[in-house]
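K.L.:
Using only what follows, build the 3D model:
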Amino acid sequence: MMADALSPNKQALLKIRELKQQIEALQAEQATVSEPIAVVSMACRFPRRSKTPELFWQSLMDQTDEVTEIPQDRWDLQAFHDEDPEIPGRMYARHGVFLEDIDEMDPEFFGISPREATWVDPQQRLLMEVGWEAIERACWVPEKIGDRTGVFVGWMHNDYQNEASDSFLNLNPYIATGAAGSFLCGRLAYYLGLRGPSVAVDTACSSSLVALHLACSSLQQRDCDRALVGGVNAICSPTTNILTCKLKALSPTGQSRAFDAAADGYLRGEGCGVVTLRRLSDAQRDGDRIIGVIQGSAIGHNGSGGGLTVPNPAAQEQVIRDALRRAGVAPADVSYLEAHGTGTELGDPIELRAAAAALASERNGSGPLLVGSVKTNIGHLEAAAGMAGLIKVLLAIEHGRIPGQRNFETPNPHIPWDQIDVEVLTKPVKWPSVKPIVGVSAFGMSGTNAHAIVAAPPQSVSRYAADANSDSESNADGLPQLITLSGRTEEGLRELASRYAQHLQDGTQNLSDVAYTTTTGRTHFEYRAAFAAQSVDEAADRLAAIACGRVSPDVATATAKRPPRTAWQFTGQGSQYLGMGKALYEQEPIFRQAIDQCDALLGSRANVSAANEAGASAASTATLRQVLFDDSALVHHTSWTQPAIFAIQMGLVKLFQSWGLSPDMVLGHSVGQYAAACTAGMMSWEDGLRLIGERGRLIGDLPSGG
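P.N.:
Purely as a prediction, here's the structure:
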């Protein structure tokens, strides 16, 4: 019937229904676009010896002074220094915050020849190493995630290329790929085999936080399912120091004093930080460890104003409000702001006024907005500054304390402290709220501003220990746990074993989680070692044997150039017995989940023939678990035998796959053909179970001996 032939009331109802469908579609789209993003792992190289997040946290809590004079291995300071900022070709700044051993790298690990490595920018080297550590901390194996994983990197300076190509005679192909900014993310994506978006971002000092925003948007738009986000900065040439001194941006006294009356400029720093991201729903589904949640983010520009490099308070306030709106967070709920806080006489007052307007105008008795800047601890990492601030707040959330900043003694008189409800932290404090919500700001000299709202993670547990979280002991049941290690070289394998042994020394590690991670969350290289252990002490002893190269009958070692081809054979009827799979059901959550799923799908199976033949009046209400573990008669009746064997095979496949195992080919005999077909992806496990259940019922109804 045509719509115009309907009565006006029916036409109105149809229109209402159509509008409701449009509204529901828009709401679903909006929910997708604003979906929270989980931070799954983080890794870093921060000054001077903060080579891990754990060491960085200790440095923050100790408020270590990491400032040094410019090292001799960067350039001859005396040749370029002069107190007078107007002298051409000279810098007045003598200090900075530097990484140690910036020239060290294992190029062959990343498939880079020694000759090519000479021309690879230290920023690429840092990003490769820290990016690899980040995916290992996330338990991501590159070959399993490549199709839908993106790389987003904030960068800014090209010191190394400028120095390497100072003469036309030095130009070679390695400089083109070794120093161009696009190859920062391009080389990392190439090495890891990642085929998602690969984006290098240069918005000056806001680069890495802008990269974070773009990665979150890419995840929400389904351009990728996972993302590595990083920022990197290396000080390799006097050129940028001279330029920033001509701008009078650097501190002549060699200290970063954010919000202090003595603030006289920023202190250049170098480092690299990388985080891994997933959509929160995906991370929760897969039981990932979640260390924080990006509730929302925003970027914007200053527009026209007082000058190209002059901050715009209205623009800064707007970008914070935009991030709050996208996060669905009220300003008063933000308890702490990790500020841009460069320690400049002009920038600090503008930033705090804007932040107070956006976050502290209506605190409603929730206490002042707490503020700090990591730049007072490790200097201004420029393109990596936003990532340093993000990692600082993630660590603060994890440890339940906010570190204090350094060098705040006399409040900056240009900041109206009596008019804004903010407090600069100088000592560590506990979070004022049960579930911390944090703002992180980064503002670029070119005018691009970024802000992110970060929240504490929801309650979650590791995927392996999901059903054992009530037991905090390392391996309470004393079951053997398989530990596997590998390295590109024999020396690398020994060093890895030594690090694992140190990791187990504090006695707080769960051996089951360690076994799960080493087996499923690591790439397996050529040089390999494996052993079973029932306790942390036993594992530590065997790790020590590997580390020192001692032959042990308890440790298997081998070299594997290529993975072997494997086949899985699925047996038919006749292999069943009472209690099959019971130990796995009790000890392995994934196996138990598969059996329970089959039990729910099968339900109680009424079968008069089975009841008569088995003499079991309860057969009509029996469940799969009862048949497997309690009823010796029904487990041998075809109506139950066939789905029982299928369920066990399904549970084993799910368990093996969770351990990172998969076959190259499958074979099945009789009943086993159904599980083999499901494993090969020819049909779903649900369809396979329905088919085998019906097959068993039909055969079971046939007369005995027929």
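K.L.:
all contacts plus neighbour counts: C-alpha atoms, from now on.
P.N.:
Noted.
K.L.:
Can you list the buried residues in stretch 526-544?
P.N.:
Residues of stretch 526-544 classed as buried by neighbour count (16 or more other CA atoms under 10 Å): 526-536, 539-540, 542-544.
K.L.:
what two of these are the furthest from one another?
P.N.:
With distances taken as CA to CA, the most widely separated pair in the buried residues of stretch 526-544 is E526 and S535, at 26.9 Å.
K.L.:
Contact partners for A358?
P.N.:
E317, Q318, I320, R321, P331 (CA atoms under 8 Å, 6 or more residues apart in numbering).
K.L.:
mind listing the helices in the stretch 101-250 of the chain by residue range?
P.N.:
114-117, 122-137, 142-145, 159-164, 173-179, 182-192, 207-220, 238-246 (DSSP state H, counting those that start in this stretch).
K.L.:
and the ones you listed, which is most packed in?
P.N.:
Among the helices of the stretch 101-250 of the chain, helix 207-220 has the highest mean neighbour count (mean count of other CA atoms under 10 Å), at a mean of 27.
K.L.:
hmm, back to that, just to be sure, which of the contacts of A358 are found in helices?
P.N.:
E317, Q318, I320, R321 (DSSP state H).
K.L.:
Tell me, how many residues neighbour the first one?
P.N.:
Okay, so that is E317. Around E317 there are 22 other residues, counting by other CA atoms under 10 Å.
K.L.:
Please generate a structure for the following sequence too, so the two can be compared:
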Amino acid sequence: MRNGKDLIRNIPENRKKDIEKYLSFKGEDIGNLKFLEAAYLEEIDGFDYKFFKLSPKEASLMDPNQRKFLETAWTAIEDGGYGGNKLKGTKTGVFVGFSNNPLNNYVDIISDVEPGELPISLSGNLTSIIPSRISYLLDLKGPSMLIDTACSSSLTAVHTACRSLKSGECDIAIAGGVKINIMPLDNEIKIGIESSTGRTRAFDDDSDGTGIGEGVISFLLKPLKRAIEDKDNIYAIIKGSAVNQDGTSVGITAPNVKAQTEVILEAWRDSKIDPATLSYIEAHGTGTELGDPLEIEGLNEAFRKHTKKRNFCAISTVKSNIGHLYEASGMAGLLKAVLSLKHKELAPSIHFVKPNDKIDFIDTAVYVNDRLTKWDVNNTARRCGISSFGFSGTNCHVVLEEAPEIKYESVAHDSSAEIIGLTAKSEAALYELVRRYKTFLQNSEGICLKDICSTANTGRTHHNFRLAVVAKDKKELLYKLDFILENKFSGLDRAIGFYGKHFVIMIDKEILQQGELRQKEKLELTTQVGLLTEELAEQDIFDNSLLERYVSYM
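P.N.:
Next up, the predicted model:
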């Protein structure tokens, strides 16, 4: 976003070949296939089914939308430091924005290729199971629901999650959205808002529609007071939100400017803020002939009820970079806004050359931010709004504020050295985790080593393949991780780190008596931390308290 990159492109070759193979199987002519230009995920078929305790068959029959959301929700939970069994049995809710496209349906592919598998593919293709899958896997007891309001689905899911948190229905919420274009063929079936160039030229005079994209996003939400008490890493604060409906307009899919104004005003009332302190709006910004002028009119009408200031609030839209993610688009806008608050920068809205002549920007409260700028404010917190207006007529607006600056006291340890334990379900996955931690350490200014190690050791699930590294500071840890990335785990020098495998072996025994199968017993043979802790104990580089902390983590 910072670099103003246009992510619209041709379909990745591996995905193109998969589609051609499927259509050839159906007997269709693939000689003249034309694929849409879009912001594509590189792959949608890769999935670690073993990690999620699924069989290869069950995973292959699962809609890619469900697979990708499961992965991303898991990542969000671990990023928040709630991995392992921390959420097991808790009142954690799951709210997902998703809309099933009848022209882009995975179950139709199953029906063509493996019709006999349709009965067992049911749970993997029911849209209501997308949020329920993570609830089932982690034994979450809060509300679990799918939100479908077309383009505003995912931002409405955030609004619904916040209401559930406020009412006490749940203590923590996972809110997300997903959009994958399984069969992105350029056919003649259009809905009337498509861009002729595949690009979203929001608020530009040459705009004629929206591009398309795909993606999956998840957020972990908690009440602010509890997040501060629990010393969570806070990216931003949701100050308030609102949802409403267009009602009667010129057409059921046409926007209603009065409804857009009212949903923004209601979100401001819910946030209890002075709208004049807003300095950025992440716009819906579809780049359509009707949508853009009406959005600016509705936004300006809302501002005029509170201030007469002109051109004080920047606007841009992530759709100019990644196209319209439809049901996941509001969440994509929210993610961009959160990162803008975190980095205190406003990213450019690209493809903006000449202002739309149907919009009087001179007399409005907003201006299009078309270049990377520092997000400076005068004596107030940085605040912004995100708009998402549904093709269904359901509108949503969310108000954000930057996270409070909280200086947590580091966990007091006696030892001068720290230990970080990294685990994964395979050696390849562990190697990738080491690479990610190296990248994190290179960008972790202001975070002390003790906090990094404490979170890594207690906030992630522990798996079979394990690495322990001892370091006195971040520089030493970065050096050792870099060494491991270059030399892998085989024959790892103890001066660098300790690598081991921790397996639980399951053996099935059939006990036969009098010629009949009486029962099946499962004998669990479990190895303990064992070798790894013995090796650590032999080293004289840190004291026993550090070893005890490590054992307790494992």
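K.L.:
one step back: farthest pair in the ones in helices among the contacts of A358 of the first structure?
P.N.:
E317 and R321 (6.3 Å).
K.L.:
Contact partners for the equivalent of K68 of the second structure over in the first structure?
P.N.:
Under the alignment (TM-score structural alignment), K68 of the second structure pairs with L126 in the first structure. Residues near L126 of the first structure by CA under 8 Å, 6+ apart: R45, I102, V232, G271, C272.
K.L.:
Then G231 of the first structure?
P.N.:
So, once contact is read as CA under 8 Å, 6+ apart, G231 of the first structure ends up touching 153-155, 207-208, 272-274, 383-387.
K.L.:
ok, 7 Å please
P.N.:
Taking CA atoms under 7 Å, 6 or more residues apart in numbering, we find G231 of the first structure in contact with V153, G154, W155, S208, C272, G273, V274, A383, A384, M387.
K.L.:
Next: M105 of the first structure.
P.N.:
Contacts of M105 of the first structure (CA under 7 Å, 6+ apart): R125.
K.L.:
Can you tell me what it aligns to in the second structure?
P.N.:
Per TM-score structural alignment, M105 of the first structure is aligned with F47.
K.L.:
Over to Q569 of the first structure?
P.N.:
Match for Q569 of the first structure (TM-score structural alignment): no aligned residue.
K.L.:
Spatially central residue in the second structure, please.
P.N.:
I217 (2.4 Å; CA atoms, centre = their mean).
K.L.:
that's a strand at it, yeah?
P.N.:
Yes. Under DSSP: H, G, I helix; E, B strand; the rest coil, I217 of the second structure falls within a strand.
K.L.:
Isn't it up against I174?
P.N.:
No. Counting by CA atoms under 7 Å, I217 of the second structure stays clear of I174, with 10.3 Å between them.
K.L.:
Can you name the element that comes right after the longest helix along the first structure?
P.N.:
Of all segments of type helix in the first structure, defined using DSSP H, the longest is helix 8-33. Scanning forward in sequence from helix 8-33 of the first structure by DSSP states H and E, the next helix or strand is strand 37-45.
K.L.:
okay, and the strand or helix carrying Q673 of the first structure goes to which residues in the second structure?
P.N.:
For Q673 of the first structure, the element it lies in under DSSP H and E is helix 672-679. With TM-score structural alignment applied, helix 672-679 of the first structure matches no range in the second structure.
K.L.:
Packing partners of that helix?
P.N.:
Where contact means 3 or more CA pairs under 7 Å, 6 or more residues apart in numbering; DSSP states H and E, helix 672-679 of the first structure is packed against strand 567-570, helix 638-658, strand 665-668, helix 685-700.
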